[in-house]
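Undergrad: here is my input, please return the structure:
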Amino acid sequence: MGFSEVKRITGETEIQLSLSLYGTGKSQISTGCGFLDHMLTLFAKHGRFDLTVACKGDTYVDDHHSVEDVGICLGMAFAQALGSCAGIARYGHIILPMDEALILTAVDISGRGHLEFDLQIPTEKVGTFDTELVEEFFIAFTRKSNVTLHMKQIAGKNSHHIIEGVFKAVARSLNMAVAIQDAYRDEIPSTKGVL
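TA: Below you'll find the predicted structure:
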């Protein structure tokens, strides 16, 4: 439990990804999309996840396939690394400030992939990155990780700060949720006995 590797090849992308849930925040990220590289580096650091991502995608078309498929692979890796979920806290949440932006995220490692996305990103792009892809990334991640994720923008007018705040907040919330509870190390955190 705690480590996984994913390799996924389609007609649009070729991705190799490894994830350690109980790491130190080390990362080596190369997606072909500089802004996504930056966000995943932040994600690894703030979640204390060790993460490597190598993606070759059709970015000559646009970044959509690469961003979505990296989200798919990260979600798959997350689910695999969790295994049975025995001993985890299951829930995590944070209200995170990023300069003028204030972001709330809450996570339930429920076995049911669901995203509540309540962000008002004011610009269509940050540099060359299409900001609509933030939602696409997290839809892909939640579907494949079987995690329920709520994100809400409480304040903020700078698109970069809002998005950066979200990636940091999601990482912090996930870090709390995957934390092993020593007193419950062999228990599944559900009355059903399975997540």
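Undergrad: from here on, just use CA atoms for contacts and neighbour counts.
TA: OK.
Undergrad: helices of this structure, residue ranges please.
TA: Here the chain has its helices, by DSSP state H, at 34-47, 64-82, 133-145, 159-178.
Undergrad: could you export the ones you listed as a markdown table, including distance to Thr123 and mean neighbour count?
TA: Formatted as a markdown table, those follow (distance: least, C-alpha to C-alpha, whole Å; neighbours: other C-alpha atoms under 10 Å):
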| stretch | distance to Thr123 | mean neighbour count |
| --- | --- | --- |
| helix 34-47 | 15 | 21 |
| helix 64-82 | 17 | 23 |
| helix 133-145 | 12 | 22 |
| helix 159-178 | 6 | 24 |
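Undergrad: one more to line up against the first:
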Amino acid sequence: MEKRVSEKIRNTKETKIKVKIDLDGSGKSNICTGIGFFDHMLDLFAFHSKCDLQVKADGDLNVCDHHTIEDIGITLGLAVKEALSDKVGINRYGTFHVPMDETLAFASLDISNRPYLVFDCDFKREKVGEMSTEMTEEFFRSFAFNAGITLHLKVLYGSNDHHKIEALFKAFGHAFKEAKHVNEENGLPSTKGTLNL
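TA: Now for the predicted structure:
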């Protein structure tokens, strides 16, 4: 099987982002975004998806965290899309529930080249650490639309915003692990004959 690896660079006046991902790694990560809690979330995604992930970001955090987190979502999405290549053999679909103390989160996704996000979670706090809670949805939207993935995320119940966000990232990682997995019996998992159009 060809290596499913991609490296993407995105430079604007607001951010400088470099992402490298190996879809068939072991869950190792090296993340430096300048936003500690977000670094932790990307570490969790890498670990639970069993992708090797490197992210280096230099953003205008003196303004706020919006541009940095959104642009990482864009760049990571583009890297994932390239690494998936023709998608032959992938499971395509992945669904997972993650409990974290009082919280239960759910992620379901389709690697379909039909980008969409359904995000169902309310937060009570403005920030967790230095990460704005509203940027959780923005990250997943920019990722899904640039990766070409249909992504549904929901917190079924919970009260602690830290737990909600962490459970969402873990569920997302596990669902992606399931969907990206290659089984030769799958062939190209689409009656259209392509997952790139």
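Undergrad: hang on, the earlier thing: any idea which of the helices of structure 1 gets closest to Glu116 of structure 1?
TA: helix 133-145 (9.2 Å; C-alpha to C-alpha).
Undergrad: what range does the closest one cover in structure 2?
TA: With TM-score structural alignment applied, helix 133-145 of structure 1 matches the range 135-147 in structure 2.
Undergrad: swap in stretch 71-90 of structure 1?
TA: Taken onto structure 2 by TM-score structural alignment, stretch 71-90 of structure 1 occupies residues 73-92 there.
Undergrad: hmm, what's the outermost residue in structure 1?
TA: Computed with C-alpha atoms, centre = their mean, the residue of structure 1 farthest from its C-alpha average is Ala183, at 27.2 Å.
Undergrad: Leu119 of structure 1 -> structure 2?
TA: Using TM-score structural alignment as the criterion, Leu119 of structure 1 maps onto Cys121 of structure 2.
Undergrad: pretty sure its match sits against His152.
TA: No - Cys121 of structure 2 sits out of contact with His152 when judged by C-alpha atoms under 8 Å, with a separation of 11.0 Å.
Undergrad: what sits against the nearest residue to Glu82 of structure 2 once chain neighbours are set aside?
TA: Nearest non-adjacent residue to Glu82 of structure 2, counting by C-alpha to C-alpha, 6 or more residues apart in numbering: Ser6, 6.2 Å away. Counting by C-alpha atoms under 8 Å, 6 or more residues apart in numbering, Ser6 of structure 2 touches 20-22, 79-80, 82-83.
Undergrad: just put those in TSV and tack on distance to His181 of structure 2.
TA: Shown next, in TSV, are these (distance: C-alpha to C-alpha, whole Å):
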residue	distance to His181 of structure 2
Lys20	19
Ile21	15
Asp22	13
Ala79	17
Val80	13
Glu82	16
Ala83	13
